[in-house]
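Trainee: only geometry, no sequence info:
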């Protein structure tokens, strides 16, 4: 497995877990919907996350929370591209764009995105073909079903092995289309078509995904798997989110996608200090 990723014009080291800060420029995301839709507010949040230690900013223009409605490509482009260009011009940071649309992927890469983060794992029309023309890293996430219905009745024979098999198939399709495996990352998709028990099975056995030979990205921050376990509302899930981030890092995750950057960076720095003594 590579210990670094070339993200457009920047090299990302994976020797220790890296923090990806979440920037939702949507009115309806589950945790911070509407909070960073305004351009100035979004840039201020990006600056804060970078100062707090984020090495990657993940910009999303379409909510993927359970029950979320789809948005058009034009609307998503209007939300994402202006802020992406402003972040690129103002800050020295790797920018990831969270999208499942080929047209948004193309525009994002042309505007300087260093990573494409797709909750649909390039299953939508033209996504594989479009990214075969590019050279940026791609995160393939697993989701059973679609956001509007994914939590109604998720069923697996074996959640860990089923998702590993899914990734094997997606990686094979990418390679056949001309996408080098070295460009790929994987995200098991916590909360995307999984029950509470299945989410914790994935977290407990995250190390099994190392068999794929690809960097693992994990996003558990503030999700219902934290809230439902602890009976905490979204704004009281920090302790649970930090715990899950540290467990993920111990289980081999290389990128941790979070809302609470400063606290996560602190927690990972403690873990790194311990690991250096082993």
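Mentor: Right, received. Where do you want to start? It should be emphasised that the depicted structure is a prediction, and the values quoted were computed from it without experimental measurement.

Trainee: drop to CA atoms for contacts and neighbour counts, all remaining ones
Mentor: OK.

Trainee: how much space separates the spatially closest residue to residue 134 that is not a sequence neighbour from residue 176?
Mentor: Leaving out its chain neighbours, the residue that sits closest to residue 134 by C-alpha to C-alpha, 6 or more residues apart in numbering is residue 109, at 7.8 Å. Per C-alpha to C-alpha, to the nearest Å, residue 109 is found 22 Å from residue 176.

Trainee: more neighbours, those two?
Mentor: Neighbours were counted for residue 109 and for residue 176 using other C-alpha atoms under 10 Å; residue 109 has more, 22 against 11.

Trainee: roughly how far is stretch 199-209 from the heart of the chain?
Mentor: 16 Å (C-alpha atoms, centre = their mean, to the nearest Å).

Trainee: this is the comparison structure:
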């Protein structure tokens, strides 16, 4: 299976890695680390060198109870960095982590390739229309509410069935706007308890019924460090374990802070196929 990124067909027959670049001061793990151009370039160079196919740039933290960021501030953080990265790494495939259609539009016009929307179009009624017009790959994630309210919205009739129904509805909405390359993200940590996150992973293979590429993002999240009773800084080994399980259950893209270790997961699990 392939996705079309600015005219480049990216082959996803073997799993790929998406490296995380947070431009926010309040991200749960690396907030404030990438607040100047030299730090950004160094981080991105390292992730590309280690094997990342995509770099996911975000300027609005989606951690629980994250601070509100205005659209103007989000654009002010994003666009100059996108322009610098495109200039420095002309072949880079940039994904932009935003739920705002105007931010999506301006980011693609600045040179980004993919839109990564934590709300699957539910927080901006124009998002699906804009993505369809832009004709770019679209990552739609499962979430309830907003980052500020999601932790209070964790009651489900049937977790897996409810999430599958959510995606079937969002895929139908995306189809109306002729969005072709769609990637599904079940949303680990978003409107789900620690126990529900593990239930979701236990049944991850069920999402292949949607016949879309599957992205997972566990990297250093609380489902790991709260279970292991440590911290995000100590959660790399746990992340590697869950990434390996996800690959065995059909994950196509690993969204991570630590690219080298994720690439090693892929290389080793590929030996089992």
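Mentor: On my side now, so go ahead. Because the structure is a prediction, the values reported are computed rather than measured.

Trainee: what helix or strand does the residue nearest to residue 134 of the first structure sit in?
Mentor: In this assignment (DSSP states H and E), residue 109 of the first structure forms part of helix 102-110.

Trainee: which elements pack onto that helix?
Mentor: Contacts defined by 3 or more C-alpha pairs under 8 Å, 6 or more residues apart in numbering; DSSP states H and E place helix 102-110 of the first structure against helix 73-90, helix 127-132.

Trainee: so can I have CSV of those helices showing mean neighbour count and distance to residue 38 of the first structure?
Mentor: Supplementary listing: those in CSV, determined by neighbours: other C-alpha atoms under 10 Å; distance: least, C-alpha to C-alpha, whole Å:
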stretch, mean neighbour count, distance to residue 38 of the first structure
helix 73-90, 17, 9
helix 127-132, 18, 29
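
Trainee: would you map the strands across the second structure?
Mentor: Along the second structure, the segments classed as strands by DSSP state E run 2-5, 8-11, 16-22, 54-58, 94-97, 114-117, 138-141, 182-185, 213-216, 253-256.

Trainee: mean distance, the second one to its aligned residues in the first structure?
Mentor: By that I understand strand 8-11 of the second structure. Compared with the first structure after the fit, strand 8-11 of the second structure shows a mean deviation of 1.8 Å (mean C-alpha distance after the TM-score superposition for the first structure).

Trainee: gap between that strand and the chain center?
Mentor: 18 Å.

Trainee: that one - contacts with which helices or strands?
Mentor: Using 3+ C-alpha pairs under 8 Å, 6+ apart, strand 8-11 of the second structure sits against strand 2-5.

Trainee: same check, this time on the last one
Mentor: Contact here means 3+ C-alpha pairs under 8 Å, 6+ apart; on that basis strand 253-256 of the second structure packs against strand 16-22, strand 213-216.

Trainee: which residues in the first structure does it align to?
Mentor: The aligned range for strand 253-256 of the second structure in the first structure is 255-258, by TM-score structural alignment.

Trainee: how about the first one?
Mentor: Counting by TM-score structural alignment, strand 2-5 of the second structure falls onto residues 4-7 of the first structure.

Trainee: and the longest one, by the same measure?
Mentor: Residues 18-24 of the first structure are the counterpart of strand 16-22 of the second structure, counting by TM-score structural alignment.

Trainee: residues making contact with that stretch?
Mentor: Stretch 18-24 of the first structure is touched from outside by 32-34, 36-37, 42, 45-46, 49, 53-61, 63, 254-261, 264-265, with contacts defined as C-alpha atoms under 8 Å, 6 or more residues apart in numbering.

Trainee: any idea how far it is from the chain center?
Mentor: 8 Å.

Trainee: mean shift between it and the second structure?
Mentor: Stretch 18-24 of the first structure sits 0.1 Å off on average (mean C-alpha distance after the TM-score superposition for the first structure).

Trainee: ok, back up a step: out of the helices and strands packed on helix 102-110 of the first structure, which is closest to residue 271 of the first structure?
Mentor: helix 73-90 (29.9 Å; C-alpha to C-alpha).

Trainee: report the distance from that closest one to the chain centre.
Mentor: 18 Å.

Trainee: tell me which other helices or strands that helix touches.
Mentor: Going by 3+ C-alpha pairs under 8 Å, 6+ apart, helix 73-90 of the first structure lies up against helix 39-51, strand 56-60, helix 102-110.

Trainee: tell me, that helix lands on which residues of the second structure?
Mentor: The aligned range for helix 73-90 of the first structure is 71-88, by TM-score structural alignment.

Trainee: and if you look at stretch 34-46 of the first structure?
Mentor: By TM-score structural alignment, stretch 34-46 of the first structure lines up with residues 32-44 in the second structure.

Trainee: and the contacts of the matching stretch?
Mentor: Residues contacting stretch 32-44 of the second structure (C-alpha under 8 Å, 6+ apart): 21, 22, 23, 24, 25, 26, 55, 81, 85.

Trainee: quick one: buried ones out of the residues you listed?
Mentor: 21, 22, 23, 24, 26, 55, 81, 85 (16 or more other C-alpha atoms under 10 Å).

Trainee: of those residues, closest to residue 156 of the second structure?
Mentor: For these, the nearest to residue 156 of the second structure is residue 26 (29.4 Å; C-alpha to C-alpha).

Trainee: circling back: mean deviation, the match of strand 2-5 of the second structure versus the second structure?
Mentor: With the second structure overlaid, stretch 4-7 of the first structure shows a mean distance of 0.8 Å (mean C-alpha distance after the TM-score superposition for the first structure).

Trainee: who touches the helix holding residue 109 of the first structure?
Mentor: With C-alpha under 8 Å, 6+ apart, helix 102-110 of the first structure has contacts from 73, 76-77, 81, 84, 97, 99, 116, 124-127, 130-131, 134, 136.

Trainee: let's see that with 7 Å instead.
Mentor: 73, 77, 81, 97, 99, 116, 126, 127, 130 (C-alpha atoms under 7 Å, 6 or more residues apart in numbering).

Trainee: same check, this time on stretch 132-145 of the first structure
Mentor: Counting by C-alpha under 7 Å, 6+ apart, 7-8, 114-121, 150, 154, 163, 177-179, 183-189, 192-193 sit against stretch 132-145 of the first structure.
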